[in-house]
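>>> sequence isn't available, so here's the structure alone:
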């Protein structure tokens, strides 16, 4: 994520007028109508959500999107300003900064010569002729000579169905692209069956992680393929493969008569063509497009309707339910019929797998939101991380679908600790301990001979880079390891998480050792600066931020920060705010320096390290400032319209922040099971829980002006501290706030617990 300014944007004009499925529920109960998948798809100088208008069920293996440009690392397949469309993709790209893998592209084409390159096959379109919903995407394309081609698609967990209404003139042609130049995909046509089959071996992140090492063996994934089976409802007249040269686009095409309604369905798999065909048979046994769409609509309705809101305008509901939709897309399921392909040992296994966790982003709030809203997936998601550990040697930090060495820390430790803290039991806890203990104690190969640069190629799995120094010096030195100061702070938190796992499993010695180590972030506090400060291996202070000598990547590297600076990371040890408060000289100074943080423009909500900062005043006895700040951030960064999300969504983390904030609380230290209270945005919000109970937040007198909590109760009893717990939420409590226009002293006596034993 980059630093972005703020712009006020209007509601997407056609949003609530877009067509709905004929069997959709009435507007009073149908919350799917409020989801606008186009929010975040417009790139502007003020901000870019870097989101895709995905059609898919929650956590689907394959998502279906329109292609307005050719995606790659740092480029998504759809961008609002594009005026042409060159196909419809089954994609696995989870975020802009990651690559796609094993994708397949379906391309409708009207007559003329065969056109395979994106710029040659592209057709113009207008946003007025586009409808985007979680259950269906529709668009009318300009086919030339005054003609149009109408396209629509819907989806299941592993498959997609499309319909194309071709114009009266020109042959109706469908291309299925297996691979781009130099990636050697394969395709075949069976006209008698009305089928195109093939596979795509392209992994855009293949140059990262252990798979890029010389003699990588299984880590290079020689068996990896994204398989597809495309079936047509009506037999085509003709068809052939194309792109026999390695430098060509490769695939196959079929042709129909002009004016045809061409219906097709695509099954995808990472196991085999037979499995792709089996996925199709299981999920799309007939050709009823409307029934599939209605089923997908009902799936999203059932999920999203767990959240109910009172006192919100339609535009507020668009912000809220779009965020909820975004929060349920990742990680992606990799299981197919009880089996999965592993990107960690290049084999097919029995069991459960997920990928695309984006853990550096999502451990902060997205994972916590999933424990509340999709608890049926949590055991499987943790099991998948443990399977990755067994097959590859480590739990991953950003699987896509294998190790990528992107971002820092081993925050899978946080995910496991939070799941155990919240009572999830459907995974092997001894394996979880082994994996987390290895994260905390075993340095990566060549730890002291590498800088461990961001996205460095030809490196083994990074794990906790610099752990050797961290264990001996108590910090990671900036002259030895890249991003060292940020690593020290984040590793301290991960130590605390692994300590909690040890405590829950009765491992007292390991618990005490790790709790002591979890205080290592304190070694970087520079009392002369009142900020965290990177250190060199000789103990001397490094430049405190990239701003000293110019804010360049090189200078940030010298200072030791990851996507931030000293201001962004000083309050970064979620578990030890009490220790930081002591270092700063008490609560008053802690709050004073927070004031300087915000007044100096250091709070970069576009990026995850700043996401908890608005809630930190709760710890200092000034919760009214938290109430002000979180409302300001929510108003500035979460709007409607294609440019309405200011900052990368990063697999649901930005969205999860907004939903928690709308409800009035946030998991500053997610693995603790505690939530710090902010300022609820609406009169009432309720969340139906998996245990059948409903958790409710009421805010009497709530309004834009009445943002301050005057008093609070929980189930009718006084709530005096700005904290909620997992147990209170799971009990189906009702929290009632009385709001007012002026700050009050409610909650001001609270202080954080010390991280020490």
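In hand now; what should we look at? Model, not experiment: these values are computed from the prediction.

>>> contacts and neighbour counts: CA atoms only from here.
Fine.

>>> all strands of the stretch 301-450 of the chain, in order?
Secondary structure of the stretch 301-450 of the chain, counting by DSSP state E, counting those that start in this stretch: strands at 307-310, 332-333, 335-336, 339-341, 348-350, 354-355.

>>> most packed of the ones you listed?
With neighbours taken as mean count of other Cα atoms under 10 Å, those reach their highest mean count in strand 354-355, at a mean of 28.

>>> return the list of helices and strands in contact with that strand.
When contacts are defined as 3 or more Cα pairs under 8 Å, 6 or more residues apart in numbering; DSSP states H and E, strand 354-355 sits against strand 332-333, helix 375-392.

>>> and the comparison structure, right after this:
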């Protein structure tokens, strides 16, 4: 819960610190990671002063805007469990944390005249404090306690946070409060309003220390709680009783080392930058969601409580599936927490932060999260009957305000089989946009509900939600064209057939398939604004591939595997997609479904390290609570999930060997590259064995990570026939048709091929387990 770091005045300070030459405004304990949008948390920042002008407390600058100060770039040090830098004032600051408590160490420069002062500010990163922030000072001990009410950064409502700050290492000279720019040691309590001008009045408390303290560090212990200041103090006293900085730092580092320990990689021949990128990606997958168990004032429960799900629309794709492999106990608690939110607030969240309901970006993607965990066998303490009840409610009962939970437009969804543009929806309220992306997401949400129904023996639910999962077809317009506009002229992309919006009367609307794409320069509105497009944060071109459960059906509409690949190439080669946004993730690997796994490996190596690297600009977009980190981690580890299904697409790891030890079984899954090439020219799988037996499928199930084993991949510099047959590709709701044998050249490009075999594989929707292989030979 405590995540100490410096806060800056950067426009990109959503997580607090930014290495961009901005100014430090304080040092706070609460942060979320890479969320985008408004800054999150950053409450009750500490700020150190070497001394006050004239040695009077009114000689210090207290408001955030006037006290802020540059930091020295070459002094920044960041590692798991530790952060430090030096300010331009000469003050060196470093910090570490326990679960609910941060420990800050301030080393002041030598001075013969000044008494150092440390203030506590009743504000947060986004200046969202509401009325009645309070602070109280104990003049004998210097303890500062208080609380304030704040707004979440991407949701509705407010939350109250409490703190308890203690100081150690120097004698307290005096203490007091400040309001706006004035301070007093005579007043020990303050309650302050927000103000009327949209910016909270500066206010807080301070402690000043004797002159003798300036040559030794002053430690500040900051406990935080959503329950009370008393609980914040109790947590701080229990977790960091003796202000031993090194002891706390080592414990934090050891905790991180243990979290990262299930994954080991061979370093032979591997560039250090790749290793840093890989493990930094893993690190970032574990920063959010945050374990607030015991800190939820909204209801009493024996269940875990996790917060900072920022947002499931981002994290369902690879972050939570990655954690299911390496930290299944934590994911199990998260699932229990999500189900408990349903029990007490009537719906599963799609986004949640700071005890508040966050905004829904598309479908009810907690359905995918629960299905993914269910299919991969997570069970300890999870009430799956209640979990199923929760996902069914998402599909069947429209909430009053579906911008923060559930789904809107359910009457149309059930009667028409799509979400209409300009829908007539009187049962609930929400932003009437994103009709295409919501239709596609609802289709997949329903498919994942069917998977849970299948496992629980809910035959009626299996049939109903499997059928509804086919609704994506209802917005596919077979004759829709797409043009690229440049310099006043339009060039036909040459592709026909795209999703389009449709009205209540079942007539077609229109959205340029390239609107909201990476090459859209028309200033399109593509987020949650009322004027937003019919796709969310991405184009129809990219959403055309978001049919994760029926790639065979989509492939047929696109004209077969070869056209599926050609269109996918165009999506990437023309920069229509952008890897800095989550809808792009799966498109990197969807070549597997067309029997071209080598092209997925080629794309992964094009994006890493071009867009992901160990440098300040080494992320192409907001990390989104570990979404970007998990993309890197999964791809470099050699697997990518199709979440909500028991499917991991196989590609060569970026290391000679990767070993993942299951925390549930203690068994190790090992992937070994034969012919590993550290220059990454030999990135194509030629053949594979699993536990010594030939393995032809280009995907693998979660049981590999649970039961352990050795997957050996023999690599070469050219695409091979491995994983290219129709029986080698992952399951799909519809039949695969049109596959041709691949012999290292483009299918159809070898004019001498005869006796071509076309194989069609039908996997029944019920359980996705029944396989019927039909093979035809013809000249």
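Good, I have the coordinates. It should be emphasised that the depicted structure is a prediction, and the values quoted were computed from it without experimental measurement.

>>> to residue 720 of structure 1, which of the strands of the stretch 301-450 of structure 1 lies closest?
For the strands of the stretch 301-450 of structure 1, proximity to residue 720 of structure 1 was assessed by Cα to Cα; strand 307-310 is nearest, at 24.8 Å.

>>> for that closest one, packing partners?
By 3+ Cα pairs under 8 Å, 6+ apart, strand 307-310 of structure 1 packs against strand 684-688.

>>> circling back to that earlier point, which stretch among the strands of the stretch 301-450 of structure 1 comes nearest residue 615 of structure 1?
Residue 615 of structure 1 lies closest, by Cα to Cα, to one member of these: strand 307-310, at 22.5 Å.

>>> let me know the secondary structure of the closest residue in space to residue 48 of structure 2 that isn't next to it in sequence.
Using Cα to Cα, 6 or more residues apart in numbering and skipping the chain neighbours, the partner closest in space to residue 48 of structure 2 is residue 118 (4.4 Å). The three-state assignment at residue 118 of structure 2 reads strand, by DSSP: H, G, I helix; E, B strand; the rest coil.

>>> assess the claim that residue 118 of structure 2 and residue 46 are in contact.
Yes - at 6.6 Å, residue 118 of structure 2 counts as touching residue 46 under the criterion of Cα atoms under 8 Å.

>>> who has more neighbours, those two?
Ranked by neighbour count (other Cα atoms under 10 Å), residue 118 of structure 2 and residue 46 place residue 46 first, with 24 against 21.

>>> re the thing from before, for the strands of the stretch 301-450 of structure 1, which one sits closest to residue 192 of structure 1?
Minimum separation from residue 192 of structure 1 across the strands of the stretch 301-450 of structure 1 (Cα to Cα) falls at strand 335-336, 27.4 Å.

>>> in the stretch 101-250 of structure 2, which spans are helices?
In the stretch 101-250 of structure 2, the helices defined using DSSP state H, counting those that start in this stretch lie at 229-239, 245-260.

>>> same question, the stretch 1-150 of structure 1
Remark: helices assigned in the stretch 1-150 of structure 1 by DSSP H, counting those that start in this stretch are 118-121.

>>> ranking the helices and strands packed on strand 354-355 of structure 1 by burial, who's on top?
The highest average neighbour count among these, using mean count of other Cα under 10 Å, belongs to strand 332-333 at a mean of 24.

>>> how far apart are it and its match in structure 2?
Taken over the aligned residues, the distance from strand 332-333 of structure 1 to structure 2 averages 0.8 Å (mean Cα distance after the TM-score superposition for structure 1).
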